[in-house]
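Asker: would you be able to build a 3D model of this:
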Amino acid sequence: MSAAAAGLAARSSQVLRGAAALYGSTVVTAALGFAFWALSARLAIPAQVGAAAAAIAAMQLIGSACTLGLGSLLISELGRDRAARFRLVSAALLVSAGAGLLVGGLGAGGYGWLSAGGWAPAAGGSALYTSAAGVALFAVGCAAQAATNVLDLALVGAGRPGWQLLRNAAFAAGKLALLLPVAALGNLSATAVFGCWVAGSVASVLVVLARTPARRRWLRRPAGPVALRGLGGQAFGHHIINVSAHVPSLVLPMLVASLLGNARNAGFYLAMQIASFGWAITTHLSTALFAVSAREQDRLRRDLRLSLAVTAAVTVAGVVGAAVLGRWVLGLLGPAYPHAWAALVLMAAMTLPAGIKALFISVCRVRGRLGLAGAATVGSSAVEIAAGWYGARHGVTGVAAGMMVAVCAQAVLMWPMVAGAAGLRRWPPGPRWRPPGQRRAAREPA
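Answerer: Below is the predicted model:
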């Protein structure tokens, strides 16, 4: 075997290992996450579950915003300079956690002040926002969310996908294990559910730290933000893409809670959690592709074709499963949740168009077209939120129907680039993309 062939085989196996680890994280976190919400639904009243879901969605939104694109930046940078890994990762974790702590504290405190003044509706979990301890808990949760988001991508970029799987498994198992003892102390409130989530996140970082051979080095003073000098432009581009791509799934539960009430939001949020089993598959595969810088056109074409086939199969299985078993599964959670069955079927059907969007982002990243990916994701996410808001007049089914129309429309617009990269027939037809080096060579005279 030639050196080039050996290198290609190594990189290809790295793609498979990274994708497998991310898939494993999805299965573990989704399964244990569903168990977490199922147990919460049994131990707490629907209003408290809905309030906790809205608070966690707000924390995830702030945490995603406070990653500042540093996780995706680390994916592209860690493979280039192994000697700088500690400096880059520690600086990124410090910046993201600090931003999450600041923004989360100010956001929770500001919302609590408005609620106390009657400017905003009080939520069932308002203790998170109206007491010093609650505001501090919410701020710590936002810091942990931001830091763990960055850490997960850093582990993938550093070639440690198994550690990423370990962290997510520890997080999912830890928060679930805390529910019963916390509930035994009294009625399970929204604040208690939120606290279990945050505690599991913090514990998962400690588990990864215990596995790190050089943990003494990590416990010393980390590198400061100056270590990221000169990388702000790339980080900003990735940040716009990452945040805008995930905003709808984080904003819509808060919107449903505000417009339809916490009890209705509980069913909507749990239906979304079930549907996320399918949504995450293509997203994780696209992340694995980007992590190994899959720039060879032939390999990218094969991987995209496989991703599209897998996404289509997952969509069919998800729709059939949701249609046949969805009402029963939601009924296991309690009599207040089967109303979200139709929404669950619609969200399961969104797997294919949502997958096309994820692959579109991956192709843009591989080709260095961060501006196009950012503009497309910002616009499509805004339309998806607006469509969900408009559909809310017809209940949670209307919200899901609005989301479905929006993601299908954006998939039609994004399909030409994905099809072209995959070597499939596309409409409208366009010129074949070539790497910049080949384009320059074609323009030069022979």
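
Asker: make it CA atoms for all contacts and neighbour counts henceforth
Answerer: Will do.

Asker: centre-most residue in this protein?
Answerer: The centroid of the chain falls nearest to residue 246 when counting by CA atoms, centre = their mean (6.0 Å).

Asker: which element follows the helix or strand hosting that one toward the C-terminus?
Answerer: In the assignment (DSSP states H and E), residue 246 maps to helix 232-260. Following helix 232-260 in sequence order, the next helix or strand is helix 262-291 (DSSP H and E).

Asker: residues of the very next helix or strand once past that next one that come out buried?
Answerer: Under the assignment DSSP H and E, the closest C-terminal helix or strand after helix 262-291 is helix 297-333. Residues of helix 297-333 classed as buried under the neighbour-count rule (16 or more other CA atoms under 10 Å) are 300-301, 303-305, 307-308, 311-312, 314-315, 318-319, 322-323, 326-327, 329-331, 333.

Asker: tell me the angle of helix 297-333 relative to helix 262-291?
Answerer: Relative orientation of helix 297-333 versus helix 262-291 (axes from the mean of the first three to the mean of the last three CA atoms, to 10 degrees): 160 degrees.

Asker: counting by contacts, list what the helix or strand just after helix 297-333 packs against.
Answerer: Next along the chain after helix 297-333, taking DSSP H and E as the criterion, comes helix 341-349. Other elements packing on helix 341-349 under the criterion 3 or more CA pairs under 8 Å, 6 or more residues apart in numbering; DSSP states H and E are helix 262-291, helix 297-333, helix 395-422.

Asker: now render the ones you listed as a markdown table, adding distance to residue 77.
Answerer: As requested, the helices and strands packed on helix 341-349 are exported to a markdown table (distance: least, CA to CA, whole Å):
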| stretch | distance to residue 77 |
| --- | --- |
| helix 262-291 | 10 |
| helix 297-333 | 20 |
| helix 395-422 | 24 |
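
Asker: which element, helix or strand, includes residue 103?
Answerer: Here residue 103 is assigned to helix 85-116, by DSSP H and E.

Asker: now the second one, please; I'll put the structures next to each other:
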Amino acid sequence: MARHSGQRGSRRPAAAGRPARHARPTDQVYRSSFFLLASTVITAALGFLFWVVVARYYSIEQVGLATSLVSASVLLANLSLFGLNNTLIRFPAPAFARNGQITQSIVVVAATACLAAVVYLLGLPLYGSKLLFFRDEPLGAAAFVVCCALAAVNLLTKSVFVGARVPQYNVVIDGLLQGVVKLVTPTVLVVFGTAGIVGATGAGYAVAVVGALFAMRRRLGFRFDVRTRRTRLREQLRYSFASHVSGLLGMVPMMVLPLTVLHRLGAAAAGCFFVAFQIAALLNAVSSAVGEAMFAEASSDLSRLGELLRRSARIIAVVQIPAVAAVVLGSGLLLHVFGGDYRNRAQGLLVVLAVGALAVALRTWANSALKVTQRMRHLVLSNVLGAVLTIGLAQLWAPRGLVWVGWAWGVGNLISGLYAAGALLGRRPAVPQPPQQPPRPAAPAAMIPAEGYPH
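Answerer: Next comes the predicted model:
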């Protein structure tokens, strides 16, 4: 059926013998990886500048309290996703139900984040007594709840663009737009103290969400749709839950290791660990971007899985190995930017974490492939193994010094990655095919979205 002539973003049918306009070149995985990595780097750079601005306009006490609240909002946002970010990429609904699938996901994620934020505030007497003043201030409490909801929706809309294979929108919206708004807002809200920092973070999320919804409407033809027919969300609950659990398990060591260092080696060592880990995280962003790009591309065309696995592995090797070598050789110079104490105390740790980025790359690549092939039991077991080994070895080796905590991180990721790769390559299961859909009547023209959704 022809598309409605008045619909924004509509396109004409491809001429006979010519490829459709939505066809992607064979190097799409390179392009997607580049934009995903660019988004990560820009977000990290502008986020760093945001905290520099905040440190100049707010007291140390206000900054300390705000970092706890902002970190909590990020954690609660990730907890609220329920794996729907992966489901939107791996199992997109048919074109006529795609808007309903996205709408339901947004509603579920936002509502869950609000509820989680309220529970977090109510439980502050148990684990955050110093933040009770924030909970008891209606404006601050409301800002925190809204910030959590917007952060969760922001994470979800990023996956929509990745699934539609237009990740360049994340660079502009999640990277530049959000980062710039966060940079200029703290000076306006300084009179609100800690709430001003949280509010500035929430303002960045708000602008990013509004920008994403606008871009989804113009580029993807998205419209809010509350209908639930054939959105495939209920059918994929098991997949969503398993991918959610594996993601949370991957986050656990990153939350536990700083606490281990703090309690075993002291506050100064914790500061050194934080700085070194942030530098190493930029290396890990390479494999994360490539893995996500491969996941989106393979989900769109399962017949290319083998080719995409090989191609993504080559990209990671070509980019990651020289980057690791550069950080290892320049570790002292990088840490000297933060001060001589960091260079003296954290250089060995940074070298170990940089080498460990290769193990993280293996784990990320193999886990992305397991998500594509729906081998969820092995995906969860891989992350359980990585979390247990990393935390256990860190507890055992921490008394020996910071470098040994870095080795615990590398060994845990290496064993997890080897297990995942073995599960992926050992039995080589047939590539899963989407379930056959029964014939359905032709949809009215107004229900057919504009270009951008994978078909």
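
Asker: now the helix holding residue 246 of structure 1 on structure 2. Mean distance?
Answerer: Taking mean CA distance after the TM-score superposition for structure 1, the mean distance separating helix 232-260 of structure 1 from the aligned residues in structure 2 is 3.4 Å.

Asker: just how off-centre is that helix within its chain?
Answerer: Put simply, helix 232-260 of structure 1 sits 9 Å off its chain's centre (CA atoms, centre = their mean, to the nearest Å).

Asker: what angle separates that helix from helix 262-291?
Answerer: 160 degrees.

Asker: and helix 232-260 of structure 1, what's buried?
Answerer: Those would be 234-257, 260, for helix 232-260 of structure 1 by 16+ other CA under 10 Å.

Asker: got the angle between that helix and helix 395-422?
Answerer: Going by the same axes, to 10 degrees, helix 232-260 of structure 1 is angled at 150 degrees with respect to helix 395-422.

Asker: I figured residue 238 of structure 1 hits residue 72, correct?
Answerer: Yes. The pair residue 238 of structure 1 / residue 72 is scored as a contact, 6.2 Å apart, by CA atoms under 8 Å.

Asker: may I have the secondary structure class of residue 159 of structure 1?
Answerer: The three-state assignment at residue 159 of structure 1 reads coil, by DSSP: H, G, I helix; E, B strand; the rest coil.

Asker: one step back: look up how far residue 74 of structure 2 lies from the aligned residue in structure 2 for the residue nearest to the centre of structure 1.
Answerer: Using TM-score structural alignment, the partner of residue 246 of structure 1 in structure 2 is residue 251. Per CA to CA, to the nearest Å, residue 251 of structure 2 is found 12 Å from residue 74 of structure 2.

Asker: same question for residue 335 of structure 2.
Answerer: Separation of residue 335 of structure 2 from residue 74 of structure 2 (CA to CA) stands at 27 Å.

Asker: with residue 54 of structure 2 instead?
Answerer: Computed as CA to CA, the residue 54 of structure 2 to residue 74 of structure 2 distance reads 18 Å.

Asker: these two: which is more packed in?
Answerer: Counted by other CA atoms under 10 Å, residue 54 of structure 2 and residue 74 do not tie: residue 54 has more neighbours, with 23 against 17.

Asker: residue 185 is in contact with the more buried one, correct?
Answerer: No. When contacts are counted by CA under 8 Å, residue 54 of structure 2 is not listed as touching residue 185 (9.7 Å).

Asker: going along the chain, name the helices of the stretch 51-200 of structure 2.
Answerer: Using DSSP state H, counting those that start in this stretch, the helices of the stretch 51-200 of structure 2 run over 60-79, 84-90, 98-122, 124-127, 132-135, 138-163, 168-170, 178-184, 194-220.

Asker: for residue 381 of structure 2, which of those is the nearest?
Answerer: Among the helices of the stretch 51-200 of structure 2, helix 84-90 comes nearest to residue 381 of structure 2, with 17.9 Å by CA to CA.

Asker: so what does residue 403 of structure 1 match up with in structure 2?
Answerer: Mapped onto structure 2 by TM-score structural alignment, residue 403 of structure 1 lines up with residue 409.

Asker: contacting residues for that match?
Answerer: Contact criterion CA atoms under 8 Å, 6 or more residues apart in numbering gives 353, 356, 390, 394 as the residues in contact with residue 409 of structure 2.

Asker: neighbours of the last one, how many?
Answerer: It stands for residue 394 of structure 2. Counted with other CA under 10 Å, residues neighbouring residue 394 of structure 2 total 27.

Asker: likewise the first one?
Answerer: Around residue 353 of structure 2 sit 30 other residues, with neighbours defined as other CA under 10 Å.
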